[in-house]
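Q: no FASTA, just this:
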């Protein structure tokens, strides 16, 4: 996992395995070890008024509630109670920490071995497909729970039990200290929102990011949903995000450079009739027996090296933001990433497998 370099900058130097610095966050999961990690939102004027006027943006952002960090919030997530997992459920290595201190600090998955490809046609592929099918079904379960008045923590509780009853482990739980079994990102939250007791409101948009660990493999998927009556901008943002994901998937296949995914998504986004931007701080990732590993999948135009080969399994998960500002800041909890100006964000994600002849979407 990447860590922050520097304390007060909004542009972070993150290092690849070859130590070449880039200005992307990768698929970062931050630890709130000091208050410097959580940056203050400089542009947001209020949270409760529904016609929110934002600085530095000429467009109408729409009608919705902006989620903000508590003014005197607690640093980190050690105070958040985790749900129990029965002893018979097989856990990923990072969830087998020997001590509570290890659990709170989180175990990393570096160093990686090999290039991340699985053996096609064997037990690895079968296990991977089972995990992805369960992730898909869990996301479907989440979609059935959405209603005005339900809390994201209530959704997390139901999904936690659903995953366990299917013999799997909820991958986010305990991953580098994350305290819940899924991520729930509402309105201006880009990624890694922590389920809590806030009730979903009419007009909200909410992303459920689901990952499960089954038979030694992770399956990962997410989608953004409408809560009640969502305005035109919110509805269009969700649809554009789904289509951007599909644009990235369509170019995949053996021998194709990974950078073509970002090029395809960028091309699609730039053709839209209203201003939207691509989050450049969060990326897709290789997945399989390890939750996050190379290849890292950038969703914007880039010159990253690497070519897709049969057996490569990875996620594509673009997060789009209303307006031209694509940066995010992290709450004091060390996880919740909000748009810098309070505009809404939506994300969609699939796990894909490169085959001998093309690409297979495992979570569709």
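A: On my side now, so go ahead. On a predicted model such as this, the values are computed, not experimentally measured, just so you know.

Q: contacts and neighbour counts: CA atoms only from here.
A: Will do.

Q: burial check on the closest residue to residue 293 other than its chain neighbours, number of neighbours?
A: Distances taken as Cα to Cα, 6 or more residues apart in numbering put residue 286 closest to residue 293, at 4.9 Å, once the chain neighbours are dropped. Applying other Cα atoms under 10 Å, we find 24 residues neighbouring residue 286.

Q: same check on residue 344?
A: 28.

Q: do the same with residue 195
A: Neighbours of residue 195 (other Cα under 10 Å): 22.

Q: and what of residue 136?
A: Neighbours around residue 136, by other Cα under 10 Å: 24.

Q: you'd agree it is up against residue 364?
A: Yes - counting by Cα atoms under 8 Å, residue 136 does reach residue 364; the two are 6.8 Å apart.

Q: hang on, the earlier thing: for the residue nearest to residue 293, what are its contacts?
A: 116, 292, 293, 294, 295, 296, 297, 312, 313, 314, 315 (Cα atoms under 8 Å, 6 or more residues apart in numbering).

Q: try 10 Å this time
A: 115-117, 292-297, 312-316, 351-353 (Cα atoms under 10 Å, 6 or more residues apart in numbering).

Q: and here's the other structure:
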């Protein structure tokens, strides 16, 4: 069942979302060759504490970190590590903050120094996919309008759209209804209504959209070892159109 949120509840969710946004704003200029994803993880957790929030995913189903750190061919759910990021890497940092019982979720891909033209294009197109999906997130549209805009743009650019990892509703729980892939047909799927709050989080790949899970049970990589990027916002459906609660 999809839980519609009141305006007051959306504002409460926005507060947790803005903690996540502040984490991303803070880390962006610090992501340079030599930094480790464990350092990034520590910074996120310290910032959340500063704002009275906690990292929701730490302890979630046994996960041990405040962030997921996913470099290069890792699509999602990568573990932070002490391996320094190097020139030419790309890395996606994903986190969920809990504040006063409400959750905010956002992932962002970052370039580490000078990156290849292919990586640069992948990141640009992935962000465009997010923006195009958000444009369709309006009352009266359907989830298929959102996902089709994402799929069409990515595939026209020669990229893949991950199917096996899903976007989701969010509020007091991390994975509320609806859950959905970022592919679909216009006019199909769940009807979008005022008060819905969910993530839009396209995971776009340089090559195949197929993935493999590492032996740790979490880390999802591209099957062909090629690059992946992701941008994610938590959004609310309102009468005035989509509101980006995790806007930076």
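A: Thanks, I have it. None of these values were measured; they are calculated from a predicted model.

Q: follow-up on the earlier one: can you flag the buried ones in the contacts of residue 286 of the first structure?
A: 116-117, 292-297, 312-316, 351-353 (16 or more other Cα atoms under 10 Å).

Q: stretch 165-184 of the first structure aligns to what range in the second structure?
A: Stretch 165-184 of the first structure corresponds to residues 50-69 in the second structure, going by TM-score structural alignment.

Q: to clarify, my last question referred to stretch 251-264 of the first structure.
A: Counting by TM-score structural alignment, stretch 251-264 of the first structure sits on residues 136-149 of the second structure.

Q: now, which of the contacts of residue 286 of the first structure lie within strands?
A: 293, 294, 295, 296, 297, 313, 314, 315, 316, 351, 352, 353 (DSSP state E).

Q: and the end-to-end length of stretch 306-325 of the first structure?
A: Terminal residues of stretch 306-325 of the first structure are spaced 28 Å apart (Cα to Cα, to the nearest Å).

Q: number of nearby residues for residue 230 of the first structure?
A: So residue 230 of the first structure, with other Cα under 10 Å, has 18 neighbours.

Q: which residue in the second structure lines up with it?
A: So, by TM-score structural alignment, residue 230 of the first structure is matched to residue 115.

Q: so its match belongs to a strand, correct?
A: No - under DSSP: H, G, I helix; E, B strand; the rest coil, residue 115 of the second structure falls outside any strand and is assigned coil.

Q: any chance of the ones in strands among the contacts of residue 286 of the first structure in TSV, plus distance to residue 339 of the first structure?
A: As requested, those are exported to TSV (distance: Cα to Cα, whole Å):
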residue	distance to residue 339 of the first structure
293	25
294	26
295	25
296	22
297	20
313	29
314	25
315	22
316	20
351	25
352	27
353	31
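
Q: looking at these, which is nearest residue 237 of the first structure?
A: residue 316 (17.3 Å; Cα to Cα).

Q: hang on, isn't residue 134 of the first structure packed against residue 363?
A: Yes - the pair residue 134 of the first structure / residue 363 is scored as a contact, 8.5 Å apart, by Cα atoms under 10 Å.

Q: quickly list what's touching both of the two.
A: Common neighbours of residue 134 of the first structure and residue 363 (Cα under 10 Å, 6+ apart) are 219, 220.

Q: in this structure residue 122 of the second structure contacts residue 202, no?
A: No - counting by Cα under 10 Å, no contact exists between residue 122 of the second structure and residue 202, whose distance comes to 11.8 Å.

Q: higher neighbour count, those two?
A: Per other Cα under 10 Å, whichever of residue 122 of the second structure and residue 202 has more neighbours is residue 202, with 31 against 23.

Q: in the longest helix along the second structure, what's buried?
A: Assignment by DSSP state H gives helix 7-27 as the longest helix of the second structure. Buried residues in helix 7-27 of the second structure, counted by 16+ other Cα under 10 Å: 10, 12-24, 27.

Q: show me where the stretch 251-364 of the first structure has strands.
A: 276-278, 284-286, 293-297, 313-316, 319-322, 328-330, 337-339, 345-347, 350-354, 359-361 (DSSP state E, counting those that start in this stretch).

Q: can I get those in JSON lines including distance to residue 218 of the first structure?
A: Conversion of the strands of the stretch 251-364 of the first structure to JSON lines gives the following (distance: least, Cα to Cα, whole Å):
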{"stretch": "strand 276-278", "distance to residue 218 of the first structure": "26"}
{"stretch": "strand 284-286", "distance to residue 218 of the first structure": "10"}
{"stretch": "strand 293-297", "distance to residue 218 of the first structure": "12"}
{"stretch": "strand 313-316", "distance to residue 218 of the first structure": "11"}
{"stretch": "strand 319-322", "distance to residue 218 of the first structure": "21"}
{"stretch": "strand 328-330", "distance to residue 218 of the first structure": "26"}
{"stretch": "strand 337-339", "distance to residue 218 of the first structure": "23"}
{"stretch": "strand 345-347", "distance to residue 218 of the first structure": "19"}
{"stretch": "strand 350-354", "distance to residue 218 of the first structure": "10"}
{"stretch": "strand 359-361", "distance to residue 218 of the first structure": "14"}
